[in-house]
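# model the structure of this input:
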Amino acid sequence: MVTVLYPADGASIGRYPIASQMTAGTAAGFGEFAPLGNPQLPTAGVDWAATLTHAHVGAPAQAVRRPVVLYSPGGGDPRTLGTYIAEELASRGYVVVAIDHPGDAAAVEFPITTSYRHKLVRTTEFRANPWTQPDVYRTLIAARLADTRFVMDQLELLARGHNPDAAGHPIPRHLPQALDLARVGMYGHSAGGTAAAEAAYDDRRIRAVVNMEGYLDYPPDQRGRPGPLFPVVQHGLDRPMLLLGTDGFRDANIDRSWSAMLAHPGQRTRRRQIDDAMHWVFSDFAAMVPQLQADGLMTAEGRDQMVGAIDPGRSVPAVRSDVLRFFERTLPGE
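Below is the predicted model of the structure:
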């Protein structure tokens, strides 16, 4: 499952419905399973299906060739939890393809059932932090890399006029013409950042990458020993990469693997840091969690553990700006 956000034809956009952030099925699964990975979140009192986006479903695209940017969310997160960055990029002239990873994300809602999937909603297989289970973590990243290759292949078919929609829904007008697959980037958060970095190493169709606080080493097989580095770190990347982190989540694994990435000759990788922040500031939790705390549904300590003390009026523009400016330099528009 993917969401594609793109600059729309403003003359007709008002005739198309505003998109919700999550479908009802995804929201129900998210409300049940997201607190397992983030116990700071409330288990009741939130209507996760109520949030609207700034996008309109099915609106015609502007008939202009645009750079394409893929997005992979954090472990356990649905693709829609990266809406605040995706909308910013789309509003600035990019086609953003947000990818769900079924079995990984808290919940994924499909448009149809199949012979091997009898329900529309698939919930996560995770009941513990995959980083503590090396075999599970390897499978998680391998699945995300396979998902990314599949989506890239489908985008090539779409650009040639094929319709990859599983339910046969019509493609928005001019969308195939808007895809410039010679200018493809990828960004991701946490496990999605790891997958984005390694996907760029594996697939030369990806020309620039942003890793938002994803480890670039595997979990150690033996406690007390460092885990092996990903191939992208071992061999380097001959295309631009931004390592975007926080002061609150920074640890020995981040420093070791990111420093090894930065040490490669050629200086194609850069690092930036958001201060007074924590790991989920790179997701829509950056704006949601402070509101939940203000409404008494989370503690101040829980807020700090998820997004840090930084005000969303600072964190959201800062992250948007860092990601946008990187892609403006590496995947310039028309």
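# can we go C-alpha only for contacts and neighbour counts from here?
OK.
# give the buried residues for stretch 31-41.
Buried residues in stretch 31-41, counted by 16 or more other Cα atoms under 10 Å: 31, 33-34, 36-37, 40-41.
# list the buried ones in stretch 191-208?
By 16+ other Cα under 10 Å, the buried positions in stretch 191-208 come out as 191-201, 205-208.
# here is the second sequence; please produce its structure so I can put it next to the first one:
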Amino acid sequence: MRHLLAAAAGLAILAASACSAPAPPRTDATPSAAPTGPAVLPAPTGPHPVATTTLYLNDTSRPDPWNLDADTRELKVTLWYPTEQRHGQRAPYMTPKESQLAMRRYGIAGVPDDMLSRTRTNAIKDAEPTGQKLPLVVLSPGFTNPMSTLTSLAEDLASRGYVVAGIDHTYESYATTFPDGRIAECLACDSDTDPGFGAGLVAGRAADVSFVLDQLPAKWNGSDRIDRSRTAMVGQSIGGASTMATMVNDPRVRAGIDMDGTTYARIPKTGLSRPFLFLGSARHVSAGPAPTWDRDWKLLTGWKRWIVLSGAEHQSFTDTPLLADALGIKPLPGVLPAPRAAELTRTYVAAFLDQHLKSRRQPLLDKPSARHPEAKFCPAGCGQS
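Sure, this is the predicted structure:
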């Protein structure tokens, strides 16, 4: 996996290990152009207005794996869902303090610390849900990234008639804010070079997901609108790896997508028969997650696809490129433009979920599309073995 950092020449992609925190910022890691003002996330493409709310869950059955002083595992879960309400207070993208921590972590100077907190979202805060028997999609972000970095995808899925549960895996990102004002920073970043770190990380995230699935009916007053027999999971980077780990251990997750994440959990020799999509960047065909994807591809015995987006980088599947103009950062030449990357990600993720959770056949997933020439299909896997 890779982490996107700003550099004076543009949006520089710095190579990192599968789970490592971003490398220390370079001395020239400053904006290369004047910021354009707060970012605006692209409008959702589905027919429904979108709402969002936040839950805080506490797993008393296990201690926190990163904070040795915590006897329980606290989690923040953000829900996005369809609503009939079209007007109201927009949900914040992140808090000013979270924005400040993000700017410092990624070495961005010359921009107000609260710039990311001013990002305009599309979801109405705490609006009433609408719809019945809605499929559920769990989202898991990349290592060091908060759940907010997948907001554009979450809003789009909600507008298409899904309930989306995005998990902030505590102490694994630069900031998770709890109701009492506590901010959990990235304690896991201090351990990312330890032997077995990746396998342990995805095992912990799989436990987080299973706990959230256990708790959701009791903790959200709109949970009666969810069809829990239709649950999928989508993750980026280590979140994608955690999708595989979760599916190996929890049969409630019927289908999964790994967006550009090296996998760690091993599929049993008997195989995994539930639908799975590898959605990756071209630079990772011969490096990054490709070797583990090639290994796992052979053990995926059900419906499967491996799709590579030409010009995509590791963070192209997140909101990060959409925020670049607000930070005064120019993209590197040849990189897939942010709006197009968001469109492709939304399109292929939604097609997969519509086919496997709503039983709506999607020809887009069967062969290359003239409307989406960046998407390369790898019918026998794209790995080198």
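# and which of the buried residues of stretch 191-208 of the first structure is nearest Gly236 of the first structure?
Using Cα to Cα, Tyr201 comes nearest to Gly236 of the first structure of those, at 8.0 Å.
# tell me which residue of the second structure matches up with the closest one.
Superposed on the second structure with TM-score structural alignment, Tyr201 of the first structure falls opposite Val248.
# which residues are in contact with that match?
265, 267-268, 272 (Cα atoms under 8 Å, 6 or more residues apart in numbering).
# repeat that for Ala252 of the first structure.
By Cα under 8 Å, 6+ apart, Ala252 of the first structure has no neighbours at all.
# that one and Tyr215 of the first structure, how far apart?
Ala252 of the first structure sits 10 Å away from Tyr215 of the first structure, taking Cα to Cα, to the nearest Å as the criterion.
# still on that earlier bit, which of the contacts of Val248 of the second structure still touch in the first structure?
Counting by both residues aligned by TM-score structural alignment, their matches' Cα atoms under 8 Å, those that remain in contact in the first structure are 267, 272.
# got a winner among the contacts of Val248 of the second structure for most neighbours?
Ala265 (24 neighbours; other Cα atoms under 10 Å).
# isn't that one right next to Thr243, touching?
No. Contact criterion Cα atoms under 8 Å: Ala265 of the second structure and Thr243 do not qualify, at 9.5 Å.
# in three-state terms, label the corresponding residue of the first structure for Gly200 of the second structure for me.
Using TM-score structural alignment, the equivalent of Gly200 of the second structure in the first structure is Thr139. The three-state assignment at Thr139 of the first structure reads helix, by DSSP: H, G, I helix; E, B strand; the rest coil.
# near Thr139 of the first structure, how many other residues are there?
By other Cα under 10 Å, the residues close to Thr139 of the first structure number 12.
# check Ser283 of the first structure too.
26.
# and it, what pairs with it in the second structure?
When the second structure is aligned by TM-score structural alignment, Ser283 of the first structure is paired with Thr318.
# and the gap between its match and Arg295 of the second structure?
In this view, Thr318 of the second structure and Arg295 of the second structure are 25 Å apart by Cα to Cα.
# in the first structure, what residues pair with stretch 50-59 of the second structure?
Against the first structure, stretch 50-59 of the second structure falls on no residues (TM-score structural alignment).
# chain center to that stretch, what's the gap?
16 Å (Cα atoms, centre = their mean, to the nearest Å).
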